[in-house]
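J.: Pasting a predicted model and its sequence here:
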Amino acid sequence: MTTAQSETGRTVTTGIPARLDRLPWSRWHWSVVIGLGTVWILDGLEVTVVGNIAARLSEPGSGLPITSGQVTGIAAALYVAGACAGALFWGRLTDIWGRKKLFMITLAVYLGATALTAIAFDTWWFLLFRFLTGFGIGGEYAAINSAIDELIPAKYRGRVDLIINGSFWLGAVGGSLLSIVALDTDLFPADVGWRLTFALGAVLALVILLVRRHVPESPRWLLIHGRHEEAERIVGGIERRVETEKGEPLPHARGELTIRQRKSVTFTEIARTVFARYRRRSVLGFSLFIGQAFLYNAITFGFGAILTTFFDVPSGSTGYYFAVIALGNFLGPLLLGALFDTVGRRVMISGTYLLSGLLLFGTAWLFDRGSLSAATLTACWCAVLFFASAGASSAYLTVSEVFPMETRAMSIAFFYALGTAAGGISGPLLFADLTGTGEVGDTVLAFQIGAGLMCAAGLVAAFLAVKAERRSLEDIAQPLTAVPPRPTTADAARTGAAAGPEAGPGAPA
């Protein structure tokens, strides 16, 4: 690495991004996945537990004067509102303070809030700490996705990101089974069992916090923020560990990047980058988040009410059905994830969105005809969510890799907040009303709304998705601090006609 001084800061030429991308998969990468990716399990646990214990919380003797509608409607909307606010608040700090500092702080916020939810004594307390729990989780989305994408080699980035985001559903399986045990009054009193589910979430968060201490700061972030010596030490240490594990020297890293280091990027620069230079990518990100948020809300909010109202499934048994569809959700990213790195982003993103939307339209038609039982409806949901889960995970992957390094966390936070606010705040309120009426037509309408928006997002992806598979993050979107190489005469002749708002380094391929 070479350095030089300039009027606006130190200019650094480095091969750190290429060195990280050429690493073979190793035990060190598994430690990153375990330390950072497991938080999605907690999110899945949180959301599922609350949905499954709603009926118990509203019963006399639960210890809370709250209705089922307040749990599935207001509390769910507050959790999502907290996640949106947290994403924006912590996302900005993630780009300024660094990935590691924020993924430690946000997990601590989650831990404290969920522990305090366990001792709720009144409705306002329960609702407040549902908001604060979401506030911590929202920050996790920005900090974790940024760190994972900047530490995982380009060859594996798509599948790893999808599987990690899909691990939300492992938490959902655990939450479903845990709620069955917690709601068994032969084991726990009605006012104790539901509290233990939140307490367990806090214990798991503490364990993850201890593991996460060993995950380093992103060398890419350090490099841009004037801490290139620290970045060199971290990357050198990783390389030595991988070489020792593999028993052979690493291949030579090809490609260098020259950047002009700076401490921060202003909101004006972020807005100009996202909405002017990369406006097509912005449309893509917003569409993907809106589509998946509404589809999931159409199914998951009120799913218990659908089973109990239309198929007479006891409230204490709905967890078994949810565990089945949650497993289908996890299998989608697990089995399809590698195809996002081989077949490619555009085909797989548009395909999973369109297939899940069309399958949900089919489910709505069968439900309207009265052709489904509780078991066959669950099977239909599994088919829908197998594809939808891979698509939804790819939304996070997309917005975390198609914008420049300096705006990555804020971009994730922004699109997550906008898409989730539209689908995740209005969704629970809308779909709780539709699925709670007991009318078949209203539930069919809920399914059709989710399916229609998912299909629309799939069509947007078919035209606008970026060819990001197996490409370096710096190749997909050049850092704002990058110093462009001096073009040769041949380069100028070849690229002169390509000028446009998204032409040049980082433009969609």
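T.: Now that the structure is in, tell me what you want to look at.

J.: From here on, just use CA atoms for contacts and neighbour counts.
T.: OK.

J.: Okay, residue 133 and residue 94: tell me how far apart.
T.: Using C-alpha to C-alpha, to the nearest Å, residue 133 is found at 18 Å from residue 94.

J.: what's the answer for residue 37, then?
T.: For residue 37, the distance to residue 94 - C-alpha to C-alpha - is 17 Å.

J.: Tell me which stretches of the chain form strands.
T.: For the chain, the strands defined by DSSP state E occupy 2-6, 9-14, 257-260.

J.: quick revisit: which of residue 37 and residue 94 has more residues huddled nearby?
T.: residue 94 (30 against 26; other C-alpha atoms under 10 Å).

J.: who touches the more buried one in this structure?
T.: By C-alpha atoms under 8 Å, 6 or more residues apart in numbering, the contact set of residue 94 is 101, 102, 142, 143, 409, 410.

J.: Those in helices, which ones?
T.: Secondary structure from DSSP state H places 101, 102, 142, 143, 409, 410 of the contacts of residue 94 in helices.

J.: Skip the chain neighbours and tell me the closest residue to the last one.
T.: It stands for residue 410. For residue 410, ignoring the flanking residues on the chain, the nearest one in space by C-alpha to C-alpha, 6 or more residues apart in numbering is residue 91 at 4.8 Å.

J.: so that neighbour touches residue 136, yeah?
T.: No. Assessed by C-alpha atoms under 8 Å, residue 91 is found out of contact with residue 136, at 11.1 Å.

J.: separation between the residue nearest to residue 410 and residue 112?
T.: 20 Å.

J.: The two - which one has more neighbours?
T.: Looking at residue 91 and residue 112 with other C-alpha under 10 Å, you find the greater number of neighbours at residue 91, namely 30 against 17.

J.: ok, the more buried one to residue 75 distance?
T.: Distance from residue 91 to residue 75, by C-alpha to C-alpha: 23 Å.

J.: Identify the residue nearest residue 92 in space, chain neighbours excluded?
T.: residue 410 (5.3 Å).

J.: For the one you found, grab the count of nearby residues.
T.: 29.

J.: right, and it touches residue 95 too?
T.: Yes. Between residue 410 and residue 95 there is a contact at 6.9 Å, judged by C-alpha under 8 Å.

J.: for comparison:
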Amino acid sequence: MAVTERKSPQGGGTVTTAVPARLDRLPWSRWHWMVVIGLGTVWILDGLEVTVVGNIAGRLSEQGSGLPISSAQVTGTAAALYVAGACAGALFFGRLTDRFGRKRLFMMTLAVYLGATALTAVSFSSWWFFLFRFLTGFGIGGEYAAINSAIDELIPSKYRGRVDIVINGSFWLGAIGGSLLSIVALNTDLFAANVGWRLTFALGVVLGLVILLVRRNVPESPRWLLIHGREQEAEQLVADIEGQVEAEKGRRLPAATQEMTIHQRESIGFATIARTVFSRYRRRAVLGFSLFIGQAFLYNAITFGFGAILTTFYDVPTSDTGYYFAFIAAGNFLGPLLLGKLFDTVGRRVMISSTYLLSGVLLFGTAWLFDRGALDAVTLTVSWCVVLFFASAGASSAYLTVSEVFPMETRAMAIAFFYAIGTAAGGISGPLVFADLTESGAVGDTVLAFQIGAGLMCAAGLVAAFLAVRAERRSLEEVARPLSAAG
């Protein structure tokens, strides 16, 4: 089906097209798996990065590590710089993604990550290590904006919720891998003290290069091409995808009858983006803010001091805390994996509100049992695992929500803004609030940390119950009409 083009009074072309509907009516195919592998696996790298750095902190501070740095500098200064880089990268690349396209930026952000991680592996001084931790975060933050917008615009509406939920939850696969990798790489019987930690970063580079090879085949978003005056490219791209799917399925695809008319434009000003997100879609902005802050503080209430809690209250050896972490990381991944489909069938409002509320209520229950002394190291970890089973699906739905409830022209910038809020809250405000509480050795302080995280999750769940958008199985254009749409 060809596009119909005419001159727009705004100066660009006016196009009537069925391209979005044609993308949404596609059945699941090998082409969609390529998109998921090429774009979605970056969350595994993020989980690997964060976990590895936490686990190698002790080794880096030892004599003979090849780096003059303390453990506190690794878990404090370097971690804060990684978070700051992620926030800055999300905002910087988010704006560029909306302006210059999804593909150009998701290639660029991966290149930044690869280069910064490789240079971290050859660190010879603390300032060098700090600089390239910041730049690694800068690339990862940009990935979140570019990747989430591209995935949502390429995945059919029938599958968009579950795919986005599982992809964001795959962070925890990387966390498991980082925990197990650190055990091997830090074994001085296998690798010298100044070599093993470098190999952990080198593995991240190798995985990133594999992703880069697959990502080269992922196309630009046809939706973005349409709005930016490249409708013939969008038309040809969708026709090629349809040809691949028809060849795989052995049948013709049904015709897409729903069309839309848009006024093309090269770019949209930042003031228009801000006005759209915070004025026209004020309720959705409140929703996004609530979801990101709730999940950020819950994760800090549990995970920031989990090692200190185990060692302080249950005398778990520091060398064994990684096994407990791998267990709760598995619960974090299983939640999105097993619950993801329900976000497309039961619906966004019910699932988002229920996962937030359930995880908050369960954490309140865990705090009560902890306060009574009814838990040991194993049962506390099991309790955390159950809480995070629901919380992880809820946290992933926060990314899904902000990537689909705002107009296409603002999508990447909206993702970047709310990601930066959540990351800053989790990486800066969270540790300031929870560090002393979870490490004080006082039961009441740790209970309070749990209760703060649980309370914010319950509050976000209640906000979602009233404000969540029924976006399941609906096209992105129906959920949030593009600013360029006619009428």
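T.: That came in fine, so what should we check first? Quantities reported herein were computed from a predicted structural model and do not represent experimental measurements.

J.: Let me see the TM-score of these two.
T.: The TM-score (TM-score structural alignment, normalised by the length of structure 2) is 0.97; 484 aligned residues with a C-alpha RMSD of 1.3 Å.

J.: hang on, the earlier thing: could you dump the ones in helices among the contacts of residue 94 of structure 1 to a markdown table with distance to residue 329 of structure 1?
T.: Shown next, in a markdown table, are those (distance: C-alpha to C-alpha, whole Å):
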| residue | distance to residue 329 of structure 1 |
| --- | --- |
| 101 | 31 |
| 102 | 28 |
| 142 | 22 |
| 143 | 23 |
| 409 | 25 |
| 410 | 27 |
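
J.: quick one on the thing from earlier: for the strands of structure 1, which one ends up most surrounded?
T.: strand 257-260 (a mean of 21; mean count of other C-alpha atoms under 10 Å).

J.: Now find how far off-centre that strand is within its chain.
T.: Relative to the centre of its chain, strand 257-260 of structure 1 is centred 29 Å away, using C-alpha atoms, centre = their mean, to the nearest Å.

J.: Over to stretch 216-225 of structure 2?
T.: Put simply, stretch 216-225 of structure 2 sits 20 Å off its chain's centre (C-alpha atoms, centre = their mean).

J.: before we move on, what about stretch 1-9 of structure 1?
T.: That offset, for stretch 1-9 of structure 1, works out to 36 Å (C-alpha atoms, centre = their mean).

J.: do the same with stretch 135-150 of structure 1
T.: Worked out by C-alpha atoms, centre = their mean, stretch 135-150 of structure 1 lies 8 Å from the chain centre.

J.: how much does it stray from structure 2?
T.: Its matched residues in structure 2 lie on average 0.3 Å from stretch 135-150 of structure 1 after superposition (mean C-alpha distance after the TM-score superposition for structure 1).

J.: tally of neighbours for residue 254 of structure 2?
T.: Neighbour number of residue 254 of structure 2 under other C-alpha under 10 Å is 9.

J.: separation between it and residue 87 of structure 2?
T.: For residue 254 of structure 2 relative to residue 87 of structure 2 (C-alpha to C-alpha), the value is 43 Å.

J.: Next: residue 478 of structure 2.
T.: According to C-alpha to C-alpha, residue 478 of structure 2 stands 30 Å off from residue 87 of structure 2.

J.: Which of those two has more residues huddled nearby?
T.: Taking other C-alpha under 10 Å, residue 478 of structure 2 and residue 87 do not tie; residue 87 has more neighbours (27 against 11).

J.: In contact with the alignment partner in structure 2 of residue 63 of structure 1, which residues?
T.: The equivalent of residue 63 of structure 1 in structure 2 is residue 66 (alignment by TM-score structural alignment). Neighbouring residues of residue 66 of structure 2 by C-alpha under 8 Å, 6+ apart: 60, 124, 194.

J.: rerun at 10 Å
T.: 60, 122, 123, 124, 125, 193, 194, 195, 198 (C-alpha atoms under 10 Å, 6 or more residues apart in numbering).

J.: With residue 346 of structure 1 instead?
T.: So residue 346 of structure 1 contacts 340, 458, 461, 462, 463, 464, 465, 466, 467, 468, 469 (C-alpha under 10 Å, 6+ apart).

J.: Most widely separated two among those residues?
T.: Greatest spatial distance among these (C-alpha to C-alpha): 458 and 469, at 18.1 Å.

J.: How many residues are close by the equivalent of residue 125 of structure 2 over in structure 1?
T.: If you follow residue 125 of structure 2 across to structure 1 using TM-score structural alignment, you land on residue 122. The tally of other residues near residue 122 of structure 1 (other C-alpha under 10 Å) stands at 12.

J.: Find the nearest non-adjacent residue to residue 122 of structure 1, please.
T.: In space, residue 122 of structure 1 is closest to residue 64, 5.5 Å off (C-alpha to C-alpha, 6+ apart).

J.: pretty sure the one you found contacts residue 58?
T.: Yes. Counting by C-alpha atoms under 10 Å, residue 64 of structure 1 touches residue 58, with 7.4 Å between them.

J.: Run through the residues that contact the counterpart of residue 292 of structure 1 in structure 2.
T.: Following TM-score structural alignment, the counterpart assigned to residue 292 of structure 1 within structure 2 is residue 295. Going by C-alpha under 10 Å, 6+ apart, residue 295 of structure 2 touches 301, 356, 359-360, 391-392, 394-396, 398, 422, 425-426, 453-454, 456-457, 460.

J.: can we see that at 7 Å?
T.: 395, 457 (C-alpha atoms under 7 Å, 6 or more residues apart in numbering).
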